[in-house]
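> requesting a structural model of the entry that follows:
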Amino acid sequence: MVTTFLKRLKPLINVGYQQFNNGITPMNAATSYHLKNAVTGTNMANYAIDYTKVMFSDGDLPEAANVAVAATVAAKLDFSWDNDAPIGSTGGTDRATVLAYNVDKDKFTMLPSAAARSAEAYVLQLPPDWSGDTVHCWISFVNALGKEVSNSNYIGEFTVL
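Now for the predicted structure:
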């Protein structure tokens, strides 16, 4: 269940878990984390993924501050956050990665490098047939060189217009 869920996020995980390079692949590090922290249930009949604990990125850059998602237009999600990059750090040049997961359709929409942290917003286009569906959303940041990342943040569950 965990590997099936994560394998579709491999491009994000390869960047988001790249610090785990001493004898373990990023995917193995992510799988290990999720098996320990994001699986609920007591036996195979009732195992499930706790979406609030899903992390596709694990790092030291500042996490998204005051992040929010709003569904204001059909098949789009408005992501917003504050640029709280400390003075002397990246100056807000980090790039946001946004992710939405439709549980009913078992599909992801993701966009690495969607917008600069300093933009403080991004509108994610979803498939038109997702209107009326519920999605789970996350955000993370990666620096301009692609070598440093923030933890990914679970934002919440939203109904797509």
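> from here on, just use CA atoms for contacts and neighbour counts.
OK.
> excluding chain neighbours, what is closest to the residue positioned nearest the centre of the chain?
Geometric centre of the chain, nearest residue: W138, 3.6 Å, by Cα atoms, centre = their mean. Spatial nearest neighbour of W138, excluding adjacent residues (Cα to Cα, 6 or more residues apart in numbering): Y154 at 4.5 Å.
> ok but the residue nearest to the centre of the chain is inside a strand, no?
Yes: the assignment for W138, made by DSSP: H, G, I helix; E, B strand; the rest coil, places it in a strand.
> quick one: it and T42, what's the gap?
26 Å (Cα to Cα, to the nearest Å).
> in which helix or strand would I find the residue nearest to F56 when sequence neighbours are not counted?
In this structure, F56 finds its nearest non-sequential neighbour in I13, 5.3 Å apart by Cα to Cα, 6+ apart. Under the criterion of DSSP states H and E, I13 resides in helix 10-16.
> tell me the helix or strand right after that helix.
Going down the chain from helix 10-16, the next helix or strand is helix 26-37, by DSSP H and E.
> neighbours around A144, how many?
A144 sits with 15 neighbouring residues when counted by other Cα atoms under 10 Å.
> repeat that for G23.
7.
> distance of it from V2?
21 Å.
> now do F108
Using Cα to Cα, we find F108 at a distance of 15 Å from V2.
> and this one, please, so the two structures can be compared:
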Amino acid sequence: MGTIRQGANGSFSGKTGSVIGASWKGIDYIRGLSRKRTKAASEEQLIVQARFYAMTKFLMPITPILRLGFGQVKSDRMTPTNVALRQNIDKAVIGTYPNFELDYSKIEISSGSFIGGGATGISASLGLLSINWDVTLNTLYQSKADDQVIILLYQPTANEFMTAPTPPMRADGAIDITIPDHLLGGKGHVWIFFADRKGTKVSGSTYLGEVDLL
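This is a model prediction of the structure:
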């Protein structure tokens, strides 16, 4: 049974007859009860579903990073994760149905206008992933020495992500991250972005490329 809120003219929550009332992100809405599909999905629908699944499978494990990376994108109707999905599906899902793949170089894990780290370098040797960035501060963008540096590594063979145990700061200029033994021997894809310490300013992510994890 539905519950009426704010009097007879207000919204309601729960099931009433053939409709359901609910609220999401402060928006009240009514939807009909789901109906069982009686008609097979068209090829176009299957293609859309497959593209969505390919990107969702990749992004869901890094939801906490996406909350920061896309947290400043203004959207009253979408979560940061859904914004990330929307921006990446069209750009980074390649190939033909049903054999879709991801173009890692086009995947974005953050979106914003905060200043990044300038020139960056990356290498892997003796079980360490080494990354460096520019520490120069920018008065116009109000960058700070204690800005967070978010680094993400993805190893496709193991289908596993890793980050620095504690995000380094802009002033550090470099970091060596220990690569777990089970990720060594394959190739890794690496991204980086910058955020102020409160997470209220975020840069766009930079794809640093593919690296042999030695």
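> what's the TM-score once they're superposed?
Overlay of the two chains. TM-score (TM-score structural alignment, normalised by the length of structure 1): 0.92; 159 aligned residues with a Cα RMSD of 1.5 Å.
> what's the local residue count around the aligned partner of the residue nearest to W138 of structure 1 in structure 2?
When structure 2 is aligned by TM-score structural alignment, Y154 of structure 1 is paired with Y207. Around Y207 of structure 2 sit 18 other residues, with neighbours defined as other Cα under 10 Å.
> verify the contact between Y207 of structure 2 and Y154 for me.
No: using Cα atoms under 8 Å as the test, Y207 of structure 2 is too far from Y154 to be in contact (11.4 Å).
> which residues are common contacts for those two?
Common neighbours of Y207 of structure 2 and Y154, using Cα atoms under 8 Å, 6 or more residues apart in numbering, are H189, V190.
> and S110 of structure 2, what does it touch?
L66, L68, G69, F70, A84, F193, V202, S203, G204, S205 are the contacts of S110 of structure 2 under Cα under 8 Å, 6+ apart.
> translate the third one into the numbering of structure 1.
Okay, so that is G69 of structure 2. Under the alignment (TM-score structural alignment), G69 of structure 2 pairs with G16 in structure 1.
> pull the number of nearby residues for its match.
So G16 of structure 1, with other Cα under 10 Å, has 28 neighbours.
> doesn't A29 make contact with it?
No: applying Cα under 8 Å as the test, G16 of structure 1 and A29 come out as separate, 10.3 Å apart.
> ok, which stretches of structure 1 are strands?
39-40, 48-49, 65-73, 76-82, 95-102, 107-116, 121-125, 134-142, 153-159 (DSSP state E).
> ranking these by burial, who's on top?
Of all the strands of structure 1, strand 134-142 has the most neighbours on average by mean count of other Cα atoms under 10 Å, namely a mean of 25.
> what range in structure 2 matches that strand?
Counting by TM-score structural alignment, strand 134-142 of structure 1 sits on residues 187-195 of structure 2.
> the matching stretch vs structure 1, mean deviation?
Here the mean offset of stretch 187-195 of structure 2 against structure 1 after fitting is 0.6 Å, by mean Cα distance after the TM-score superposition for structure 1.
> show me how far that stretch is from its chain's centre.
In terms of Cα atoms, centre = their mean, to the nearest Å, the centre of stretch 187-195 of structure 2 is found 12 Å from the chain centre.
> who's in contact with that stretch?
69, 104, 109-110, 114-117, 147-157, 170, 201-213.
> quick one: V202 of structure 2 and I109 touch, right?
No: V202 of structure 2 lies out of contact with I109 (Cα under 8 Å); the separation is 10.9 Å.
> name the residues contacting each of these two.
G69.
> aligned partner of D106 of structure 1 in structure 2?
So D106 of structure 1 corresponds to N159, using TM-score structural alignment.
> should've said A68 of structure 1
Looks like A68 of structure 1 aligns to G121 there (TM-score structural alignment).
> kindly provide the distance from S130 of structure 2 to L208 of structure 2.
Distance of S130 of structure 2 to L208 of structure 2, computed by Cα to Cα: 12 Å.
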